[in-house]
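Enquirer: Predicted structure and sequence below. I'll ask about it afterward.
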Amino acid sequence: MLSMSFLITVFWYCRRLYSFLAQLLKRWSNYLQRKLIKNRSVLEEVDLLGYSAREWREETKQAKHMREAYNELFQNYHIKYLRQVRKDNYCVLRAVLFQIFSQGIPFPSWMRERDILKLPEKLLYSQGCNWIQQYSFGPESYTGPNAFGKLRKCMETLKTNWAEISGTKDHEERGNMCNALFSDESKEHKLYEAIKFIMLYEVVEAYEQMKNRDEPLPHLFSLLFARDTSSDPLSFMMNHLNAIGDSGCLDQVELFLLGYLLEVKIRIYRLHRFNTEGFQVNCPDEYRREWNEISLLTEDDRYYHIPVIRT
């Protein structure tokens, strides 16, 4: 009798313990989920017209113009939803990379043919560009001799995450991986700095070809080198790239360069240019038919969101 009573007591305490642990696990899971959502830099889809009505509810001329532009996207471009992107100076890089990863777009062809981890070393030693010590990592304005090591870590982060996510065929699993990655600010920033460096590397390569007259360059490089502020790779880095992530974002010619090196056609809907020829632009304007397409939406050419098309 004593033994049975003891077993009942043990069973009762085990049930209480199990219930307590289950509640604790549920609370911890809810906490992590809330934290993940709070830290997420690309939010879930929201209704496009509902977003427009909330953001531009005044009766000013500008607000009416914006509501008309959003309605145009909904009615004639089959854009029904919107994913909001964190508004900082990495915004456009974030919107582009998120779509590349979430769609499972593979490495561009040139990146599959060479090891991108060796690009910082090649630029520094083979091409003698020791001025990359003046490279700025977003808000971190000067790193000096540490620039090479930091760049390599950024390239490793980009290569590892891109390969892992693009190799995941299940759409839902790939989406969960993207949500986790774009909730980790440290990893995110490494991705963007890697892309910035690849842009710099591509400009150095193009500049050498231009000097040696090796072969005709895409039109975007003529536009880039024609600017007084980016007439050579060093001025391009100092006056443009170093500001990205800190005090500036990408100009249109840099968006051309971004699409070119990632081998994606970036279609941009510029709502403030509604009813003009500049309402929709493609970056670059010269692209190959086999390239994947991604879309951006901007109200001011500074901050970008992700339009979601439903046919």
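Expert: Here it is on my side, so go on.

Enquirer: contacts and neighbour counts: CA atoms only from here.
Expert: OK.

Enquirer: Quick check: the closest residue to Gln252 other than its chain neighbours vs Ala194, distance?
Expert: Nearest residue to Gln252, sequence neighbours excluded (CA to CA, 6 or more residues apart in numbering): Cys283, at 7.8 Å. Counting by CA to CA, to the nearest Å, the gap from Cys283 to Ala194 is 20 Å.

Enquirer: quick one, which of these two is more surrounded?
Expert: Ala194 (25 against 21; other CA atoms under 10 Å).

Enquirer: before we move on, back to that, am I right that the residue nearest to Gln252 is in contact with Gly259?
Expert: Yes - look at Cys283 against Gly259 with CA atoms under 8 Å: they come within range, at 5.8 Å.

Enquirer: shared neighbours, the two?
Expert: Residues touching both Cys283 and Gly259 (CA atoms under 8 Å, 6 or more residues apart in numbering) are 265-266.

Enquirer: quick one, strands of this protein?
Expert: With DSSP state E as the criterion, the chain has strands at 42-47, 79-85, 264-270, 280-283, 292-298, 304-309.

Enquirer: Structure two is appended below for comparative analysis:
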Amino acid sequence: MACLPSDTEWLVSKETKEIKNIPEKLQSRYGLIEGWSFPDVCKQTSGIKDDVALLKHHLSLLQKWWRAAAASPGLEGRRRLCDQLFQGGEDEFGVMEALKLLMLTCAVELHDIMQRGRDVPIFCWLLFSRYTSSCPRTFLANHLSRVGFSGGMGQVEMCLLGYTLHHTIKVYRLYMANMKEFIVTHYPDNHIQDWPSVCLVTEDGRHYDVAVGDPVCLREDFSGGPH
């Protein structure tokens, strides 16, 4: 697998140099971190009992692996790095929890913008119109905290993930193969031209895989956009 994007600008910019302080800020301002659901391997392996401290540790892991991916030579180098990461241990689960934390941070910021009556991406209205996620707290409790445990991510969460990472997630939906205009979906779809993209494949709209192998020249492009 080589699904870690190589662009690290969003992780090392001036605004994100204090990335490790995110858990403390979310806890002190909103009380969102206390009681975070962690995979058992995270607390058992790290020995860190405090939720804020553990999430700060996971953010450090994310930065370490992301920067290593950016420094890896080409696609094959990133693929080997990802093979090292995705072994089911603390680093893999810690990186996933860090990504969920960044998604929550983005959701909080977007919700605050909505509350002030300013423009937000369309998916935000869908995200916060559900009775199960009318605000960041209920979004965390009813949706985000279950990702990786008893649930996955719906389309609106995929939009939030892409928006959080400043990457377009391009999904080839194989179960829609007979409807060419619907086979490819972008999450979100408003930065297709100016954000890097990550491609996934799904056979049922619930389980997603990263296509691995040498690129091939397709006879027909269903993306509706430039190659």
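Expert: Received it, and whenever you're ready, just let me know what you need. This is a predicted model, so every value here is computed, not measured.

Enquirer: closest one to Leu21 of the first structure among the strands of the first structure?
Expert: Comparing these against Leu21 of the first structure with CA to CA, the closest turns out to be strand 42-47 (30.9 Å).

Enquirer: Check the second structure and tell me which residue is nearest its centre.
Expert: By CA atoms, centre = their mean, the second structure has its centre lying nearest to Leu161, at 3.7 Å.

Enquirer: what residue of the first structure matches up with that residue?
Expert: By TM-score structural alignment, Leu161 of the second structure lines up with Leu258 in the first structure.

Enquirer: got the contact list for its match?
Expert: Contacts of Leu258 of the first structure (CA under 8 Å, 6+ apart): 199, 283.

Enquirer: one step back: to which residue of the second structure is the residue nearest to Gln252 of the first structure aligned?
Expert: So, by TM-score structural alignment, Cys283 of the first structure is matched to Tyr187.

Enquirer: Report the separation between that match and Tyr172 of the second structure.
Expert: Taking CA to CA, one finds Tyr187 of the second structure at 11 Å from Tyr172 of the second structure.

Enquirer: aligned partner of Ile132 of the first structure in the second structure?
Expert: Per TM-score structural alignment, Ile132 of the first structure is aligned with Ile33.

Enquirer: Tell me how many other residues surround its match.
Expert: 20.

Enquirer: which residues does it contact?
Expert: 23, 26-27, 51-52.

Enquirer: got it, and Arg94 of the first structure?
Expert: Counted by CA under 8 Å, 6+ apart, Arg94 of the first structure has contacts 85, 188, 192.

Enquirer: and the lengthiest helix in the second structure, how far from the first structure on average?
Expert: Longest helix in the second structure, counting residues (DSSP state H): helix 90-115. Its match in the first structure and helix 90-115 of the second structure itself, once the structures are fitted together, sit a mean 0.8 Å apart by mean CA distance after the TM-score superposition for the first structure.

Enquirer: Tell me the spacing between the match of Cys283 of the first structure and Glu92 of the second structure.
Expert: Taking CA to CA, one finds Tyr187 of the second structure at 23 Å from Glu92 of the second structure.

Enquirer: returning to that earlier point: helices or strands next to the longest helix of the second structure in the packing?
Expert: Applying 3 or more CA pairs under 8 Å, 6 or more residues apart in numbering; DSSP states H and E, one finds that helix 90-115 of the second structure contacts helix 22-30, helix 40-46, helix 51-71, helix 136-142, helix 155-165.
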